[in-house]
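Visitor: what's the 3D shape of this:
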Amino acid sequence: MTGTGRIIGTPPLMATEITPPGSFQENPLAPPPTKEKPLSRSAQRVLNCFKLHRAGYVEDKVRYDYDPCRSSLTIRMPCPLHDIFCAKIVEEISRQLKQFAQREKPYAGFAKEVQHLATSRIMIPDEIRDGKQIYSKREPDASFKHRRARYPGVIIEVCYSYKSRQVSYLADEYILDTNGSVNAVVALDIDCKGSKKAAITVWRPEYTTLDGVEELQATAMVEALPFRTDSGLPAEETALRLSLRDFATEELSRGLTSLDQEISITSRQLCDFLSCAEEEQRGQTLLQGSINLLRPGAGKRRRPQTPPEQLSSEEGELC
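Guide: Here you go, the predicted structure:
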């Protein structure tokens, strides 16, 4: 993803992957008091990133994924195009779920229980250390979860160049570390350099047998399927298909009929969503659009400002 950086252990950061060049090379914004334990260089760099963001020097929103077992921090700073495109997809899935919920059918009650979690944090079990379960923190671009399920059944990630190379590993983590509770990881790659091409990949849990041993794996059932061509035209196929069954675990689906009802989004719809997001980003970049004008002779009264709270050393730590 453009503007996404990754911190692994203590090696030097690629500052250009996270925030404007030079931001992490500067001296710490506020040295810790002498009585506090000094932060490691990696932790101080991360703390500086969030301080710069709060001070307004980093324009994009900040979300992050953290894997304590691998000392890995991924900072996500999505742009308007990313957020708007994802919001359009979420809106369409939610609209179709609502239609199912309003029908007098056996699956209506199930559909009512599915909720959109936006970018809510997901705690995914990793390894057990000293008898204690360690969890990774993930903040997907969007997810849908049945109210009685622990994990989302459907996760959506919008991919740029960096993230598109990493999302297959994310799919493994989402699906394998939840024992297949995540039924679909949808990745939409909208960063095809030099063309307008965009594609979709959908990973699902699949059991296979190798040398007599059954294994769970994340399989790309739909792989890099274009929904927009190099020239910017929609492809012919329906790009995304999800069933109601995808939104919950096998336990919650067991005994319920008609959960094969399908939610679908065509390539043309995805193209329209992406074009809308691109147009909005252009408008924001060029500062276009209608605004109100201040009445002649009127001034502005602002509230008195108080100093912002400081980030503590504890908040800056990576574990």
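
Visitor: switch to C-alpha atoms for all contacts and neighbour counts from now on
Guide: Noted.

Visitor: so what's the residue count around residue 65?
Guide: Applying other CA atoms under 10 Å, we find 19 residues neighbouring residue 65.

Visitor: my read: it touches residue 74, true?
Guide: Yes - at 5.1 Å, residue 65 and residue 74 qualify as touching, with contact defined as CA atoms under 8 Å.

Visitor: mind listing the helices in the chain by residue range?
Guide: 41-55, 80-102, 108-112, 161-176, 250-253, 267-285, 313-316 (DSSP state H).

Visitor: can you put those in TSV and add mean neighbour count and distance to residue 138?
Guide: What follows is the helices of the chain, written out as TSV (neighbours: other CA atoms under 10 Å; distance: least, CA to CA, whole Å):
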stretch	mean neighbour count	distance to residue 138
helix 41-55	19	17
helix 80-102	18	17
helix 108-112	19	25
helix 161-176	19	9
helix 250-253	13	23
helix 267-285	17	24
helix 313-316	14	18
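
Visitor: alongside the first, I'd like the structure of this one:
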Amino acid sequence: MRRSTLSTMSLVALPKSRSAKEDSAMDSLRRDISKSNIYRVLAAFKDLQNGKFYQETPSDVDLPITVDEYKQVLHFLDKHRSLGGLVRDKIRYDYDQDDCILTLRMLSGVHERLCAVITKEIGRQLDAIGTGSGRQATFARRVEDMRSTSIKFPGRADSCSPDASFKYRPAKQANFVLEVSYSEMQLNLYKKADKYMRNSKGLMQEFRNSDGDPIDHAKLTLHLSDFAPTKFVKKHLQGEDADIIITGKALCDMLNAVERTVAGELDTDDEASLPSDDDEMECTSSFNGRNDDDDDTDDMEDDSASESQDSRTPERADEQT
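Guide: Just a heads-up that it's a prediction; the model follows:
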């Protein structure tokens, strides 16, 4: 749909002014050698904003930055909304305060689409449970797809951007997170899983072997109770749980279909960069909020109110850009 000339001019004019301020602030950081780490991180964000990195850097990018420097980066992004909005909405990154590393996540088309398909299937099964009546249905209708919303850790500067996340509506942040990884990134996956799984229940499941075949008995088994903190599970489900299951074969079928789709969209010269069927695949799910820190004041309404106020986010299977 074409926007009107007036709307287009209005949208373009405002970021120009902010961009000039950003450029001036960036130039000041560049000249201050004591803030070189801050500048490098912000410059990387700017490069991504300008469309760089993706063709040149197929793997994740690690940038050293201390906790205090990272806080200054966040302050800069809060102050300069043009870049800050892009980082918040479009750029995937993790920060580890123990290692003082900020990792820019460079995700392939296969990775992004597979995550979207898996997330859609989880949402479909939640919707199916939600069409019924009773505690399970009411509970399921209050689980929201948060996509890759950043996860914060209480008392720490760490921040992670999972491949997918779901939040139970009275809770303060996402309670269930999902990560998908190829085997060559296995070490990073285990490290990230450990961070998510502190004080939580979690699992890691390999579902495709090096021959490209489904692994026997492999499946992703989730429970409705995994999507909310314990206090909400006890109060709202009262022991009435339900399963969400995706078999290993179904996961393999999803991956194979995504690989074929992406391969068909690439030029012949680019097909060599696609992950091959020799790669093993793993997915990690973590039930991140098994604590009772969430405020209970925004409690569940009765069944009829929940049905009339259902605000579950519809899932899109298209690739994020």
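
Visitor: re the thing from before, nearest to residue 217 of structure 1, out of the helices of structure 1?
Guide: In terms of CA to CA, the element of the helices of structure 1 nearest to residue 217 of structure 1 is helix 161-176, at 6.6 Å.

Visitor: tell me what that closest one is packed against?
Guide: The contact analysis (3 or more CA pairs under 8 Å, 6 or more residues apart in numbering; DSSP states H and E) places helix 161-176 of structure 1 against strand 184-189, strand 198-210, strand 213-228.

Visitor: quick one: it to strand 198-210, angle?
Guide: 40 degrees (axes from the mean of the first three to the mean of the last three CA atoms, to 10 degrees).

Visitor: helix 161-176 of structure 1 versus strand 213-228: what angle between them?
Guide: Using the same axes, to 10 degrees: helix 161-176 of structure 1 against strand 213-228 is 140 degrees.

Visitor: isn't residue 149 of structure 1 right up against residue 248?
Guide: Yes - here residue 149 of structure 1 reaches residue 248: they are 6.4 Å apart, a contact under CA under 8 Å.

Visitor: give me the more crowded residue out of the two.
Guide: For the pair residue 149 of structure 1 and residue 248, the greater number of neighbours falls to residue 248 (26 against 17), based on other CA under 10 Å.

Visitor: that one corresponds to which position in structure 2?
Guide: Mapped onto structure 2 by TM-score structural alignment, residue 248 of structure 1 lines up with residue 228.

Visitor: with residue 218 of structure 1 instead?
Guide: In structure 2, residue 218 of structure 1 lands on no residue (TM-score structural alignment).

Visitor: my guess is residue 218 of structure 1 contacts residue 176. True?
Guide: Yes - at 7.0 Å, residue 218 of structure 1 counts as touching residue 176 under the criterion of CA under 8 Å.

Visitor: identify the contacts common to those two.
Guide: residue 205 (CA atoms under 8 Å, 6 or more residues apart in numbering).

Visitor: out of the helices of structure 1, which gets nearest to residue 118 of structure 1?
Guide: Closest among the helices of structure 1, once you apply CA to CA, is helix 80-102, at 8.5 Å.

Visitor: how big is the offset of the closest one relative to structure 2?
Guide: When structure 2 is superposed, helix 80-102 of structure 1 averages 0.4 Å from its matched positions, counting by mean CA distance after the TM-score superposition for structure 1.

Visitor: tally of neighbours for the residue lying closest to residue 173 of structure 2 once chain neighbours are set aside?
Guide: Nearest non-adjacent residue to residue 173 of structure 2, counting by CA to CA, 6 or more residues apart in numbering: residue 167, 6.1 Å away. Using other CA under 10 Å, residue 167 of structure 2 has 22 other residues around it.

Visitor: do residue 204 of structure 2 as well
Guide: Neighbour tally, residue 204 of structure 2, other CA under 10 Å: 17.

Visitor: my understanding was that it contacts residue 222; is that so?
Guide: No - using CA under 8 Å as the test, residue 204 of structure 2 is too far from residue 222 to be in contact (11.9 Å).

Visitor: just give me the match in structure 1 for the residue nearest to residue 173 of structure 2.
Guide: Using TM-score structural alignment, the partner of residue 167 of structure 2 in structure 1 is residue 145.

Visitor: I figured the match of residue 248 of structure 1 hits residue 168, correct?
Guide: Yes - counting by CA under 8 Å, residue 228 of structure 2 touches residue 168, with 5.3 Å between them.

Visitor: if I look at these two, which residues touch both of them?
Guide: Shared contacts of residue 228 of structure 2 and residue 168, defined by CA under 8 Å, 6+ apart, are found at residue 175.

Visitor: can you tell me how far the match of residue 248 of structure 1 sits from residue 167 of structure 2?
Guide: Using CA to CA, to the nearest Å, we find residue 228 of structure 2 at a distance of 7 Å from residue 167 of structure 2.
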